[in-house]
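> What follows is a predicted protein model with its sequence.
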Amino acid sequence: MSPDFFTEAFKDDRLLWFLNRGTGVILLLLMTLSVALGVLSTLRASSRFWPRFVTQHLHRNISLLAVALLIAHAVLAVIDEFVNIRWWDVFVPFRGEYEPLWLGLGTLATDFVILTVLTGLSRTRFRSRTWRAIHLTSYLGWVAGLVHGFGIGTDNTETWSMAISVLCVGIVVWAVVVRVGTLGTERRLERQSPAGRRRR
């Protein structure tokens, strides 16, 4: 293929739209998996068939993949000249000319992801409780990203788009229900352990 093919292709607004929307949908799915695995990785239970470190590694790797796709999604939004989105709109929320509310929620999601990644890379510099509190903002980022995609997407009323949104919410709710359901068992086992008996 000649360089002219790619030049002409990127001048086609439809191609940029498909790439932007496509990366946004896949990004939502990856962020959903990352959040769900993050919730499940706090489970203390483990098994021979699915050790706890597998969930933790999957969570970390999917999160890194989501960050890479987030960068691509943001770059595509800026270079697409059909709407006026500037590079600073990627970082500064609710200041854009185009759909400031919906775009601003996407920017918030990006900021939360950046915060989570930076603190994750320097985890040893934070106290455990501080790091966890900051890391929990990734859930806010997921919510902001979900609402951003639903509000700004031109195909958000399509059946497939709504189905993906419902699926993502269902996955995260399921992970939270599983985690909450194990808390009672974990506390009971902790009380029954020698250390728990000594504290009493």
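Arrived safely. All of these numbers come straight from a predicted model, not from anything done at the bench.

> going forward, measure contacts and count neighbours with C-alpha atoms only.
Will do.

> ok, residues contacting stretch 155-163?
Applying Cα atoms under 8 Å, 6 or more residues apart in numbering, the contact partners of stretch 155-163 are 149-150.

> give me the element V113 is part of.
Element membership for V113 (DSSP states H and E) is helix 100-121.

> how far does the longest helix seen in the chain sit from the chain's center?
Criterion DSSP state H: the longest helix present in the chain is helix 159-192. Put simply, helix 159-192 sits 16 Å off its chain's centre (Cα atoms, centre = their mean, to the nearest Å).

> Then stretch 142-149?
How far stretch 142-149 lies from its chain's middle: 9 Å, per Cα atoms, centre = their mean.

> do the same with stretch 66-74
That offset, for stretch 66-74, works out to 10 Å (Cα atoms, centre = their mean).

> Flag every buried residue along it.
Across stretch 66-74, burial judged by 16 or more other Cα atoms under 10 Å covers 66-67, 69-70, 72-74.

> Next, format those as TSV and append secondary structure and distance to V178.
Compiled in TSV, the buried residues of stretch 66-74 are given as follows (DSSP: H, G, I helix; E, B strand; the rest coil; distance: Cα to Cα, whole Å):
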residue	secondary structure	distance to V178
A66	helix	24
V67	helix	26
L69	helix	28
L70	helix	28
A72	helix	33
H73	helix	32
A74	helix	33
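
> Put this next to the first one:
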Amino acid sequence: MTTLALTGSPLWYASRVGGTLALILLTATVVLGIASGGRTEPRRIGRFEVGLLHRNLSLLTVVFLLVHVVTAVLDPFVRLSWTVSVIPFGASYRPLWLGLGTVALDLLLAVLVTSALRRRIGVRRWKAVHWLAYAAWPFALFHSAGTGTDTRLPLQLWFFAACLVAVVGAVWWRLAQAGPGRLAGRLVAAVTALAVPVLLAGFLAAGPLQPGWAQRAAVTTVLLGGGR
């Protein structure tokens, strides 16, 4: 039986909780965005209510993501600078995996800013940037798997599996409901829905689930030129 000793600082636990809640909310936001964007009309709730829920989930995602970032920077163990929270792959601690989280944050901030300027930039440009929210999800997922110290725990693995099932299931449901046309877009969505679980499973098997992952993850610091 695997046990987890409570040896971290309160800031470390706050960062982990904030990151986990942010990933849960981001997954729910992506699922709702995928499911509600098709041709099928919701039966028991109007599209306005769905849009409002989607917006509120998005805002909550950013709030908990900021909690995750701020507590991680303030935690003295990792010693991160504020710069690496917005500029990816510059940290001295696991720069690749932290960088993926920074990319996810930057993408979500771009969506948030353009949503506030929606009337000025136009709906077409806003929709183009809005697609970045979907791209942020796999970056956040791999960031959590690569950086988290509890990735090997069964509960954490089930959590990743639940996120994958939710998003991939929503994609396939959307594809099943889609009408004719936009074959290229549907093909890209289908390939992506298949690729992300395969890549994550392969990464977990070859990386975090293997002994000595923490040391090997730190080697990317040298490869990226981010530290000693």
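Yep, that arrived. All values reported here derive from a predicted model rather than from experimental measurement.

> Quick TM-score on the pair, please.
Comparison of the two superposed chains (TM-score structural alignment, normalised by the length of structure 1) gives a TM-score of 0.82, and 176 aligned residues with a Cα RMSD of 1.8 Å.

> follow-up on the earlier one: between the buried residues of stretch 66-74 of structure 1, which is nearest L16 of structure 1?
Nearest to L16 of structure 1 among the buried residues of stretch 66-74 of structure 1: H73, at 10.3 Å, using Cα to Cα.

> aligned partner of the closest one in structure 2?
Applying TM-score structural alignment, one finds that H73 of structure 1 aligns to H68 in structure 2.

> what about the helix or strand that contains V70 of structure 2, distance to the chain center?
V70 of structure 2 is located in helix 47-74, with elements delineated by DSSP H and E. Distance of helix 47-74 of structure 2 from the chain centroid (Cα atoms, centre = their mean) equals 12 Å.

> same for it, what does it pack against?
helix 10-36, helix 95-116 (3 or more Cα pairs under 8 Å, 6 or more residues apart in numbering; DSSP states H and E).

> Make JSON lines out of those and add distance to G185 of structure 2 and mean neighbour count.
Listed next are the helices and strands packed on helix 47-74 of structure 2 as JSON lines, based on distance: least, Cα to Cα, whole Å; neighbours: other Cα atoms under 10 Å:
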{"stretch": "helix 10-36", "distance to G185 of structure 2": "13", "mean neighbour count": "21"}
{"stretch": "helix 95-116", "distance to G185 of structure 2": "21", "mean neighbour count": "22"}
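
> closest one to T192 of structure 2 among these?
With distances scored as Cα to Cα, the stretch of the helices and strands packed on helix 47-74 of structure 2 nearest to T192 of structure 2 is helix 10-36 (13.7 Å).

> neighbouring contacts of stretch 131-144 of structure 1?
By Cα under 8 Å, 6+ apart, the surrounding residues in contact with stretch 131-144 of structure 1 are 28, 31-32, 35, 105-106, 108-113, 115-116, 119-120, 123.

> Which residue range of structure 2 does that stretch align onto?
Per the alignment by TM-score structural alignment, stretch 131-144 of structure 1 matches residues 126-139 in structure 2.

> buried residues in that stretch?
126, 129-130, 132-134, 136-139.

> Quote the end-to-end distance of that stretch.
21 Å (Cα to Cα, to the nearest Å).

> How about stretch 115-131 of structure 2?
Stretch 115-131 of structure 2 has an end-to-end distance of 12 Å (Cα to Cα).

> And A35 of structure 2? What does it align with in structure 1?
Matched across to structure 1, A35 of structure 2 falls on L40, judged by TM-score structural alignment.

> same thing with V219 of structure 2?
So, by TM-score structural alignment, V219 of structure 2 is left unmatched.

> just to revisit the earlier point, give me the mean deviation of the helix holding V70 of structure 2 from structure 1.
Here the mean offset of helix 47-74 of structure 2 against structure 1 after fitting is 0.9 Å, by mean Cα distance after the TM-score superposition for structure 1.
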